[in-house]
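> Just to be clear, the model below is a prediction. Sequence and coordinates:
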Amino acid sequence: MKPQALLLALLATAAPLHAMAADVTADDDKSAVDGVVVTARAHDTVGSTASKLATPLVETPQSVSIITADEIDKLGLQSLNQAMRYVAGVTPETRGGAVTRYDQFKLRGFEVTTTFLDGLSSQYPGWYADAQVDASTVDRIEILKGPASVLYGNSPPGGLLNFVSKTPKEVASGEIEVRAGSRDLYETSLDTTGPIAGDSRYTYRLLALYREGDGQAQTTRYERYLIAPSFTWRPDDATTITLLGRYQHDPKSNSYGSAPSKGSAFANPLGQLSPDFYDGDPNFEAYNRTQASIGYLAEHRFSDVFAFHQNLRYTRVESNYESVYASGLADDNRTLHRGTAASLESNDGLAVDNQLSARFDTGPLTHNVLLGLDYQHMMAKVLFGLGTAPDLDIFNPVYGQATIGDPRGPAGFYNADSRIKQEQTGLYAQDQIKLDRLVVLLGLRHDKVTQDTTALGATNTTTSVDQSKTTGRVGVLYHFDSGLAPYASWSQSFEPQGQTDFAGNPFKPVTGDQVEGGLKYESPDKRVYATLAAFEIKRKDALTADPDHLNFSVQDGELRSRGVEFEGRAHLTHRLKLTAAATKLDVAFTKSNDGLLGKTPVGVAEKTASAYLDYDFGGPLDGLAGGAGVRYVGPSWGDTANTFKSPSYTLVDLNLGYTLGKLNPSLQGWRATASATNLFDKRYVSSCYSVDWCWFGEQRTVQVGLKRSW
């Protein structure tokens, strides 16, 4: 379907839905957060991810950051990965300009290997069929820093991200927007919501989007179709059920390629590469992904004491991946050796989380107790293979060459066929205890994880993992009348491990332990919120080389991350808002038999800092609002041996918006927008994995848009 035809279809759909919507006062607006219904608020200082309960951030004894839909929208961000640019503790976009396929970054020095949507894991045990949540469907992103297994099970120690879906509102509203921009970007979207037939017991929301454009790598393209309907039923004041549907098709998705370090991260004697360098081949490049999900968020309050929540989602993801990739630069500094990779994958996942909460007093203590049982089931099918490809002259590339081992050829290509079945069951308990202004958070969880990986073919062998782990968390915070809140906490994570040691004994899960202390502040008028945190995380029992048996591993590796983070938001005046963040990290392998002792993992910046100013103009410029931001990412090691670094970079972003109704009353509801990221088009490398693989950061991207709201 052409974009223009899609826009007309969206308009036709929106009209009858809007006609059915009835006006409701703004004070009645509510939104669901992880199944908890919370009243809309002016400041984003209440979160649910850290405790699975609606809790003020200033009373949460662990670092939490929140990114709102408005913040994503004002910069025209296409991916949630881009939205992490102004968050403390994050080394963003480690895979550079390939923003339309996956969201990849480091959090407190650790790779974020899985994300959560509405409190449910999106974990995938295969290779390339990972789901990606489109930024247009997100009401907010909550980033919990540090280990979080006590509530969520299997997850890395750096922290996790929970994407909270946009859900139906009781206030009738909507918007249609068209955007155009750099590299032939075209986007049109619809968001409409409200009560059905004037009855606020039944509300709907419909999100739809079409986006296309050129990828940063020359000859590549991206394209996305998205529709996400939802429906909320409130049969009585105690019960809310929200059905959530989502369908997303990405027939094209940029490139996943890289550039050699010579010519990107540092000088090549023959010249420098352009940020649009492409190591692949347009006749072979493919990434076609379809993802669909259906689920619900349900809540029932039995009384003022007891409530029950159940979140459930079934997801299906299919992907077809084909790529020519770089495998090394020859000594002549221009001949790039290459190979081919391809996969056909699918994943069916079911996740459900049951929560029973109780709020009650015992003497002077107020308890908010949470008991939970969650379950995840995933079944993946993976066809994967590797092959060879012709060399490429990086300074005079010739594309369209015949590749060897093409999966479309008669000889076939896929040499690995596997089935992966993974299940996780977790039982957890938590108590938030308040004594006047003292807050104590206690949590305990037990998980059982099983995984069977069957390699089909001549051997038809199955490798099984059956592991259990108990994790905990303790936090203490005191919230002074002044708004200051010092806190300290300890939390754990775990990651199941496959394989066995030389003696045939299965490995136990890798664990993470964090100690964190800090100071939070929220002004009495809630115009200022800031947090300062210091932490140490140890990822223990990691696999490292067995010194006595070649090609085997032992479980005594350790990676330690220490750091200090600052993050704050302040309404300096009624028109001027400041957001700022800064991080200093010290990450190193403290135990290793692989020659990594004392080394820092690749792609982890020691220092990052950012600031963004938003200003709402008045007077003769009434209706105009804008903002400007600057972000700094320090150098990061480019290979595991720490022999070279990817250089630091500083970028500037800008956004402007004008309410056209201020110019002419007949244009009420219309708004024009413009944004630019990497305003000065700085050429930079976001990170490197080795001397052969580096990734250019995103070039300057300019967008203009026109939005009609009602």
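In hand now; what should we look at? Residues are numbered from 1 along each chain as shown.

> switch to C-alpha atoms for all contacts and neighbour counts from now on
OK.

> could you pull out the strands for the stretch 1-150 of the chain?
Remark: strands assigned in the stretch 1-150 of the chain by DSSP state E, counting those that start in this stretch are 30-33, 36-39, 46-47, 55-56, 64-68, 90-91, 106-107, 110-111, 116-117, 120-121, 138-145.

> Return the most buried member of these.
Across the strands of the stretch 1-150 of the chain, the average number of neighbours (mean count of other Cα atoms under 10 Å) peaks for strand 90-91, which reaches a mean of 28.

> contact partners of that one?
Here strand 90-91 makes contact (Cα atoms under 8 Å, 6 or more residues apart in numbering) with 84, 85, 105, 106, 107, 108, 109, 603, 604, 605, 608, 633.

> now it, how far from the chain's geometric center?
Its chain's C-alpha centre and that of strand 90-91 lie 12 Å apart, by Cα atoms, centre = their mean, to the nearest Å.

> mind listing what's buried in the longest helix seen in the chain?
In the chain, with assignment by DSSP state H, the single longest helix is helix 3-20. The neighbour-count check on helix 3-20 (16 or more other Cα atoms under 10 Å) flags 3, 6, 7, 10, 14, 17, 18 as buried.

> can I get these in a markdown table with distance to residue 121?
A markdown table is the format used below for those (distance: Cα to Cα, whole Å):
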| residue | distance to residue 121 |
| --- | --- |
| 3 | 32 |
| 6 | 32 |
| 7 | 33 |
| 10 | 31 |
| 14 | 32 |
| 17 | 32 |
| 18 | 34 |
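
> From these, pick the one nearest residue 100.
Top of the list for closeness to residue 100, among the buried residues of helix 3-20 and by Cα to Cα, is residue 3 at 18.3 Å.

> residues touching the nearest residue to residue 372 once chain neighbours are set aside, list them.
The shortest distance from residue 372 to any non-neighbouring residue, by Cα to Cα, 6 or more residues apart in numbering, is to residue 355 (4.4 Å). Contacts for residue 355 (Cα under 8 Å, 6+ apart) come out as 308, 309, 310, 370, 371, 372, 373.

> how would you label residue 355: helix, strand or coil?
When classified by DSSP: H, G, I helix; E, B strand; the rest coil, residue 355 comes out as strand.

> How much space separates it from residue 53?
Counting by Cα to Cα, to the nearest Å, the separation of residue 355 from residue 53 is 10 Å.

> which element is residue 412 on?
Taking DSSP states H and E as the definition, residue 412 sits outside all helices and strands.

> give me the number of residues near residue 62?
If you count neighbours by other Cα atoms under 10 Å, residue 62 ends up with 29.

> How much space separates it from residue 486?
Taking Cα to Cα, one finds residue 62 at 11 Å from residue 486.

> Please compare the first structure with the one that follows:
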Amino acid sequence: MVVGHKNGINVNTASNSLRVQTPLIELSQNVQVVTSKVLADQQIISMSDGLIRNVSGTARSEHWGDLYTNIVSRGSQIQAFRNGMNVVASYWGPLTEDMSFVDRIEFVKGPAGFMLANGDPSGLYNVVTKKPTGATKGEVNFTLGSFDLYRGSLDLDGALSKDKKLLYRFNVAAQNRGSQRDYEYNNRFVVAPVLSYQLDDKSKLTLEYNGQFARMTEVGSYYVFSRKGYGTFPANFTYTNPGLPPTRINDHSGYLTFEHNFSDNWKLTAQGSYFGYDQKGMSSWPSYVAPSGDSLIRNIGIWDAKSTMALGQVFLNGTFKTGSIRHRFLAGLDAANKNYYADWGQSHDLDTIGALFDPYNPTYGTPVNGYPVFDRTRPIEERAVAAGGIQKQRYSSIYVQDEIAFFQEKLRLTIAGRFTDVSQVYGVDVEYSKAQRFTPRVGLSYSINKSFSAYALYDQAFTPQAGRLFNGGKIKPITGNNMELGLKKNWFEDRWSTTLSVYRILKQNELTGDPVHSSPSQGYSMVLGEKIARGVEFDARGTILPGFTAIANYAFTDAQVTEVAEGAVGYTVGQLLPGYAKHTTNAWLGYEIQKGTLQGLGFNGVSHP
């Protein structure tokens, strides 16, 4: 694998898409950044490839394999963003980003609605894509791995004009990838061109396209069921069957960004984007399990989906003083229109009652009940009506924030507020339900010295949610608040950084699957009630000695139900919430030879649960 020398693993500034001007050590929020060097050194090629081991308290389920990432942190699934845009059109999304066009991933812990519109109180991750740098350079990567992994990628960066006003970045990647489970595969092709043009000394226009084209095994093939628990079957065992058609996904996204510097202290950024997603595929689940033993009927269900999203935002950053008091000002508008259609209303059994699939003596020829043939003659929008697979959302919001610095800028008080108006539809195409809310934010940060700071944060969240209740009723947005204390320290001239945080997150009105009426054809939800997540998180990263780098983290998480809504079944007060571990630790060490004929050769090791 050929890797050029890049920036280190420890940074102190956020990307422009996070909208904040404050250095991370002074920010009254916990933000962890996984840099391009970390992605390269750890040979991460997808959002699902061990990326989360670099950030404390994050976890994900294998539920969707490499289709969707669905990261859980602080007791809840966090929101997915790309270049500052909320790219969640439904619970199932977005498609995992291929790392060939990714520059960094920023994890914002705790609510960040003040800077990135609607979001969960537990946080979000922001995928920042590669942009032209103005330097002429290129990079080629070849990756070979176990289970038939063959991958190549190309990254070109440079200027298209002599005056370097017109710049480009071009990334392309292709992979064939198998699995430890037989008959599974995940093949992709990616293309991501970017053009930027410097209109004048103060203005720049950037046009970007990301295209991902996937061909993979049906969703759910990752599952292995057994009454005897883990480790019952060999590592290569699978319930899928050769001969099933692949799930095909075409994922397109485009961005147009305008940046204008009125002066050294004031900047306007406007961005519009469009996302188009098309999926033709299937999911697999057992439809019947024998009363004793592990024999079952494998069922293949259709899962076709279409998603479109149009998003826009404009924000103004400024710095000014009133006497001896310094202000960092932020104000902006966000708007989005999202539509998701899915057909999961057709299914087919591969096996029959008289010929169950026996996992202890599996046969993978032509299924006894034949292969599925689904009706796709009608448009997906029509089929989604019958399947109850419609999700729509429109929102707009306005926000203002001021970070006020006192006492030679050692003490910083952040006051912010956002007003959000949202309308949405879930399940069937009926009248939009509407909600509005103002959410405030107060943060305090104090610099003990230039490399050591303490912060406190109180933030409220407002997260619209989609669903439908079996007995009817209005779906309310998730409301919640986050209280957090933390310490941040940079060591050895900023070569090493540590963050320690203690938090409490309260969430109300959150929906969860109705255990009685939650099949894909029904898709009903119920209101859980109230839950609280508490925890302690510690992150450390940096360069120990020249060429020797390390990342380590620990998290203690306690998330449980504190109130159960009337009619909610299957939950009790004090019950722990699924999807996280109470204690998680991760460590990664890397060493790169600094001199001699082997200069640049690296060795890496990782330890995680």
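Right, received. Where do you want to start? None of the values given here were measured: they were computed from a predicted structure.

> Could you get me the TM-score between them?
The TM-score (TM-score structural alignment, normalised by the length of structure 2) is 0.88; 579 aligned residues with a Cα RMSD of 3.0 Å.

> tell me, the longest helix of structure 1 lands on which residues of structure 2?
Helix 3-20 of structure 1 lines up with nothing in structure 2 when matched by TM-score structural alignment.

> ok now that helix, how far from the chain's centre?
With Cα atoms, centre = their mean, you get 30 Å for helix 3-20 of structure 1.

> which residues touch that helix?
Counting by Cα under 8 Å, 6+ apart, 172-174, 176, 187-190, 192-198, 208, 210 sit against helix 3-20 of structure 1.

> Narrow these to just the buried residues.
Buried among the contacts of helix 3-20 of structure 1 (16+ other Cα under 10 Å): 172-174, 176, 187-190, 192-196, 198, 208, 210.

> Can you tell me which of those residues is closest to residue 707 of structure 1?
The closest of these to residue 707 of structure 1 turns out to be residue 176 (Cα to Cα; 5.7 Å).

> Please pull up the equivalent of that closest one in structure 2.
By TM-score structural alignment, residue 176 of structure 1 lines up with residue 140.

> Report the separation between residue 395 of structure 1 and residue 687 of structure 1.
To residue 687 of structure 1, residue 395 of structure 1 is 22 Å away according to Cα to Cα.

> Next: residue 60 of structure 1.
33 Å.

> Compare neighbour counts for those two and give me the winner.
More neighbours surround residue 687 than the other of residue 60 of structure 1 and residue 687, with 32 against 26 (other Cα under 10 Å).

> Let me see the contact set for the more buried one.
By Cα under 8 Å, 6+ apart, the contact list for residue 687 of structure 1 reads 94, 95, 96, 602, 603, 636, 638, 646, 694, 695, 696.

> How far away from the center of its chain is the helix or strand hosting it?
Using DSSP H and E, residue 687 of structure 1 sits in strand 685-688. Strand 685-688 of structure 1 sits 19 Å away from the centroid of its parent chain (Cα atoms, centre = their mean).

> matching residues in structure 2 for the next helix or strand after that strand?
Downstream of strand 685-688 of structure 1, the first helix or strand assigned by DSSP H and E is strand 694-696. Counting by TM-score structural alignment, strand 694-696 of structure 1 pairs with no residue of structure 2.

> just stretch 207-214 of structure 1 next, same as before
Aligned using TM-score structural alignment, stretch 207-214 of structure 1 spans residues 171-178 in structure 2.

> in that stretch, what's buried?
Buried positions in stretch 171-178 of structure 2, judged by neighbour count with 16+ other Cα under 10 Å: 171, 172, 173, 174, 175, 176, 177, 178.

> Identify the residues contacting the fifth one.
The reference is to residue 175 of structure 2. 149, 150, 151, 152, 187, 188, 189.

> try the third one
Contact partners of residue 173 of structure 2, counting by Cα under 8 Å, 6+ apart, are 100, 151, 152, 153, 154, 188, 189, 190, 191.

> Export the residues you listed to JSON lines and append columns for secondary structure.
Converted to JSON lines, the contacts of residue 173 of structure 2 look like this (three-state DSSP):
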{"residue": "100", "secondary structure": "helix"}
{"residue": "151", "secondary structure": "strand"}
{"residue": "152", "secondary structure": "strand"}
{"residue": "153", "secondary structure": "strand"}
{"residue": "154", "secondary structure": "strand"}
{"residue": "188", "secondary structure": "strand"}
{"residue": "189", "secondary structure": "strand"}
{"residue": "190", "secondary structure": "strand"}
{"residue": "191", "secondary structure": "strand"}
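
> Next, format the residues you listed as CSV and append distance to residue 595 of structure 2.
As requested, these are exported to CSV (distance: Cα to Cα, whole Å):
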residue, distance to residue 595 of structure 2
100, 29
151, 29
152, 28
153, 27
154, 27
188, 37
189, 37
190, 36
191, 36
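
> Relative to residue 534 of structure 2, which of the residues you listed is nearest.
Nearest to residue 534 of structure 2 among the contacts of residue 173 of structure 2: residue 100, at 35.8 Å, using Cα to Cα.

> That closest one pairs with which position in structure 1?
Checking TM-score structural alignment: residue 100 of structure 2 goes with residue 136.

> And that match, how far from residue 207 of structure 1?
Taking Cα to Cα, one finds residue 136 of structure 1 at 8 Å from residue 207 of structure 1.

> Would you state the strands of the stretch 401-550 of structure 2 in chain order?
Secondary structure of the stretch 401-550 of structure 2 by DSSP E, counting those that start in this stretch: the strands cover 411-427, 433-449, 452-463, 478-491, 496-508, 511-513, 525-527, 529-545, 548-564.

> As CSV, those strands with distance to residue 287 of structure 2 would be great.
Output for these, formatted as CSV (distance: least, Cα to Cα, whole Å):
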stretch, distance to residue 287 of structure 2
strand 411-427, 23
strand 433-449, 34
strand 452-463, 34
strand 478-491, 33
strand 496-508, 34
strand 511-513, 19
strand 525-527, 21
strand 529-545, 31
strand 548-564, 31
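
> where along the stretch 151-300 of structure 1 do the strands fall?
Assigned by DSSP E, counting those that start in this stretch, the strands in the stretch 151-300 of structure 1 fall at 159-165, 173-181, 185-196, 199-214, 221-236, 239-253, 286-301.
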